[in-house]
Structure formats: structure tokens, C-alpha cells
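> Here's my sequence, what's the structure:
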Amino acid sequence: MISSDMADYLRVIQVERGLSQNTVKAYQQDLTAFARFLEEQKKSKDDVDHLVILTFLNQLRAAGRANSSIARMVTTLRKYFAYLKKEGLVAHDPMQTIKPPKKAQHLPAVLTIEEVDRLLAVPDLTTTLGIRNKALLELLYATGLRVSELVNLTLDDLHLDLGLLQTIGKGDKERIIPVGEVAIDWLNTYLRDSRPKLLKKQKADQIFLNDHGRPISRQGVWLLIKQLVAQAGIHKDVSPHTLRHSFATHILENGADLRVVQELLGHSDISTTQIYTHISKGRLTQVYDQFHPRA
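Down below sits the predicted model:
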């Protein structure tokens, strides 16, 4: 059970700073784990110094938590104690001398163009759900949408006559994304032929529906992608985000400007987008090793 101070902090970051629900949930999970630790140690926030923090982080490490998970915990606690200090709720900030563990560079999984083609060919276009799946996959790959943005898309967000859609991304930032002709065609087919059959007599503004006629969930999309990837015979750890990574990598490999890709993905910091340049360089090395006679 989190403390009242933690609950107040979570309300502040959601209401005043406009952080997304998923981000707030991640902070809540971290603070819940820390609150549980303090309860076990019979300590209050006033007892916390850097040694208490180090003990907690070492306990996480001993439990097998990854460096990236511990680094996120450090970030959460740093912001939480900075809030407490600013509000005069603690006399000192124990996080000032705590450094997060170094993150190992992690390049996201990316599908090749041939693998994308195989995946897009899987849906059964003779069925209502097959047409929905085809439209969903084509839209994900055509736009690089986050799965949360996909499931929240409404009919009013589509401007297919202009070849555009609008979405609200992280930090409640709106962006306009172009949509390719193939994706537009499948979206129109789905909206005309499949969505009314799924919707039946129910009402929903969201574009993509499950087989009960209700808006499909993030978990539903995740499970769907896993099933389709298995049917395509692709042996990679693929998630909806993999199509976003593949979208960014493929357009960069075909000459797109990094700033354009940043805008399309909705990244606030271009350093986040630059990871895709590393993926492209990795692809160059792979091609070189495969085809150069003296590689």
C-alpha cells in the first residue's frame, strides 16, 4: 500500500504535468515496491538516507531485476524525493548521491521487408476478422503508430480523403501522420465491409473492434500480433512496437531525413530517434559481411 505522500505525488504528475496513464502506472508500481520495502524495514520516509536506498536497490538486483528496471526505479525515486524536498516534506534528498546502473545498449527487434510482406499476407481476407487484421497491420506498418495510439484512434481522427490521420501521443501531443494508399484502401474496405458486422447494434467511436464489437485493447492487439507472427513463420520476438521500429528503420534506409522520422514517430527528443540510425548501420554491416568477397 503506497503512502498518502506517494498518492499525492502520483496525482501531481498525472494532473499537473500531464504524464500518460501508462507512465503514471509505471511510477505507481515502482513506488509500491519501495513502500513495501520500507514497511518490511519498519522505516518511514524521514528515515531514508542513501544507505537505505542502496540496500533497496541491492535487494532488487539480488532478486534478478534487470539494469534497465533498476535504472527506472532510480529515476522514479529521484523525482519522488525531489518532489518531497520541494514541498518541505523531507529535510534532505537521499537520491542526490545515487547513480543509476549503466544501461546496456538495446537495439529493438526489426523485421526485414520480406518478413513484413509475409506477415501482411497472413490474414484470411475471406473473413470479417481477417479484413480487420489486414487493415490493422497495414496501418501499423504504414504509420509507425504506438499500440496505445492505434487502439484509441476514432473515426473522427481519419482524414483518408487527404491521406492523413491525427493522433494524440505521449505528453498529450497531437501529430498529423500521412497514410499510404495501400493502408487507406484496406482501411476503407474494413470500415465498409467488416466493422459494421463487428459493431452490430452497439456504438463505438474507436476504429478497431474485437469480435464482441467493443474497442480492441492493447493486450488484444499484442496477442493478435503474436498469433499472426507465428502463422507467418517468423522466429523473432515480435510485438506491435516491432512494426513501429520496422517502419522507422525502413524509411531511414530508403533515405528519409532523421528529423522527419522524429516527427512521424512523435519523439520529443531526437536522441530517441537516433537509435534507428544504429539499426541501419547494423544492416549495412550485415550486407557487407554477406556480400563482400573479403569480408
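> drop to CA atoms for contacts and neighbour counts, all remaining ones
Will do.
> burial count for the residue nearest to Glu138 when sequence neighbours are not counted?
Nearest residue to Glu138 in three dimensions, chain neighbours excluded: Ala183, at 5.1 Å (C-alpha to C-alpha, 6 or more residues apart in numbering). Neighbourhood size, Ala183 [other C-alpha atoms under 10 Å]: 22.
> structure for this one too, so we can compare:
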Amino acid sequence: MGSAIESFLTMLAADRGAAANTLAAYRRDLEGAEELIGDIATADRQALARLGQAWSDLAPSTLARKSSALRQFFGFLMEEGWRTDDPSPALPRPVIRRPLPRLLDHAEVESLFARAEFEAEDGRANAVRMLALLELLYGSGLRASEVVSLPLAAVPRDAPFLTVMGKGGQARMVPVSTRAGQALSRWLELRPSGGKFVFPSRGKHITRIRLFQMLKELAARARLAPEKVSPHVLRHAFATHLLEGGADLRVLQTLLGHADIATTQIYTHVDSARLVALVNERHPLAQRHRAD
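Coordinates of the predicted model:
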């Protein structure tokens, strides 16, 4: 029932603000399932069990994504009254272990900022721009795509907040620290005129790839391993260091723009891992073991 899939995708776009790439991924998964077992809107548990067998060679993460798409689809059918039963329990439930994000410690972040601030002292535009980018990535926890595509209209003159358009077209208010605001103001004074983006380049804005490259180059100049530094690693550092400082998980969810708090909870695992490492390194018995 192709119309059921279309209705489901329309709901995702209208009610959840799903982005085009997200909708395309759901479509591929649902239509791919139909190619294997026929009309999924009328599929029973036996059909879904066969589907699980056909997917048995897939990676656990891929299998989990496809199963999740179907579960949500059947939930939608029941809410709309198109089905009275839910066959989705017959779908596989692979156990996914989400990897802990790569992190920078406080000393590494300090080294990165020290280098960026030193280079920006003489007022060169590229160096001031780099400092402003760094402040927004680590100081506000923005995604790379949110930073590079930040419009001038998102920067208020008299309020310490940015209006950021996140995933799925969801807008959120992001606080900007005093030092980040100062770096941003310095850059706006030097920014080339014209265009609608804070960080313009060639008629549009700098790309995520160029931002990635600039951070790697800065890391090398700061004598850090370039492979350890990326926009996403700085976002992880922002979240982890805030949590270490006592930030509430719900507040962190809002700042990061996570739709599901389960995504934010990865940082509780990061903090736990840090505590275990601390005990292993600093506990008297651990030191005695090394001496032995």
C-alpha cells in the first residue's frame, strides 16, 4: 500500500519536522521491505519474521534502523485506525553498543584556544574568523553545519543568544558566552561586506569540509594530534565539560538540540568512564599495584 507509506512520510514531515534526508532514508527502508515481502501495510508476523531472516547478514546498526522504521510505520497505522494489531514484535531487536565519542581534555582545549588567540592578536581577518568559529563550536556546542550556515540575522545586537536552525528545521535559542560574543563582534567588524551569512565564502558560506580542514591545521600548529580535533569533537567537549561542571541533562539536551534525551545520555556514560579512569589512576591501591 504505497499510499500508506506516503501518508506516513507526510506525517513525519508535518508533525516531527523530519528533514529531506531523513524522509528519503525512511522511504528506502520501507520500500525495500516491500520488495522482500510485498505490501507491508498488511504484513503479518510471519511475513516480518521472514523479513528478519532476509536481513540477517546486515550490520546491527543497519538492522536496528530498518526495524525502527517499520515499528514506527506500524504504530502510525494503528493510530490512524488502519490496523488493529501490531506485528512489529516479530522484527529483530539487535543490541547496539553506541561508541563513546572522542574527547579533548581541558588542557588540550586550552592549547587549542591559546594558539587561536595568539594568532588573532594582530587582527588578521582569517585568524579572527578562526577564533570566532572555535568559540562557537566549543563555547556554544553548535554543529558544524549550524556554524558555517549561521545567517547574520541570527546574531542579535543586544542579547547573548543566537537563533540556530538545527536538524529537521527545528529552531532553538543558543546562549553565547561573553568571550564568544567578543570574538564574534571582532569578526563581524572585519567580515567582508555583502552576503547573508556570518562566515561568507564565494557568494555563500564556508563549507563543513573547509571548517574541518581549518581545525586540523590549527591543531597541528597547537601541537595537538590533528586526528583528535574536529567540529564534532569540540561539540562533544562542550557537552562533557558542562556535565562535569554540574549541568542538568535536560538543559544539555536543549543546548545541543537533541530531539531525544537518549541521545544526550551518552554523555553520562562518558562521565562515568572518566570517573573509572580516575579511580584506576589515582586510587592508592592502583598506585600500589603499579609499584608491585
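> TM value for the aligned chains?
The TM-score (TM-score structural alignment, normalised by the length of structure 2) is 0.77; 281 aligned residues with a C-alpha RMSD of 3.4 Å.
> follow-up on the earlier one: tell me if the residue nearest to Glu138 of structure 1 really is in a helix.
Yes - assessed by DSSP: H, G, I helix; E, B strand; the rest coil, Ala183 of structure 1 belongs to a helix.
> what's the counterpart of it in structure 2?
Using TM-score structural alignment, the partner of Ala183 of structure 1 in structure 2 is Ala180.
> how about stretch 210-222 of structure 1: buried residues?
By 16 or more other C-alpha atoms under 10 Å, the buried positions in stretch 210-222 of structure 1 come out as Asn210, Gly213, Arg214, Pro215, Ile216, Ser217, Arg218, Val221.
> My guess is the last one contacts Ser148. True?
This points to Val221 of structure 1. No - Val221 of structure 1 sits out of contact with Ser148 when judged by C-alpha atoms under 8 Å, with a separation of 9.7 Å.
> Can you show me the helices along the stretch 51-200 of structure 2?
60-79, 106-120, 125-139, 144-148, 178-190 (DSSP state H, counting those that start in this stretch).
> could you dump these to a markdown table with distance to Leu48 of structure 2?
A markdown table is the format used below for those (distance: least, C-alpha to C-alpha, whole Å):
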| stretch | distance to Leu48 of structure 2 |
| --- | --- |
| helix 60-79 | 10 |
| helix 106-120 | 49 |
| helix 125-139 | 43 |
| helix 144-148 | 37 |
| helix 178-190 | 52 |
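> sorry, back to before: starting from His106 of structure 2, give me the distance back to the match of Ala183 of structure 1.
Distance, Ala180 of structure 2 to His106 of structure 2, using C-alpha to C-alpha, to the nearest Å: 17 Å.
> Over to Leu142 of structure 2?
Counting by C-alpha to C-alpha - Leu142 of structure 2 and His106 of structure 2 are separated by 18 Å.
> Could you do Ala41 of structure 2 as well?
Taken as C-alpha to C-alpha, the span from Ala41 of structure 2 to His106 of structure 2 is 52 Å.
> quick one, which of the two is more surrounded?
Counted by other C-alpha under 10 Å, Ala41 of structure 2 and His106 do not tie: Ala41 has more neighbours, with 19 against 11.
> Double-check that one against Met1; I have them as touching.
Yes - counting by C-alpha under 8 Å, Met1 is a contact partner of Ala41 of structure 2 at 6.0 Å.
> what do these two both touch?
Shared contacts of Ala41 of structure 2 and Met1, defined by C-alpha atoms under 8 Å, 6 or more residues apart in numbering, are absent.
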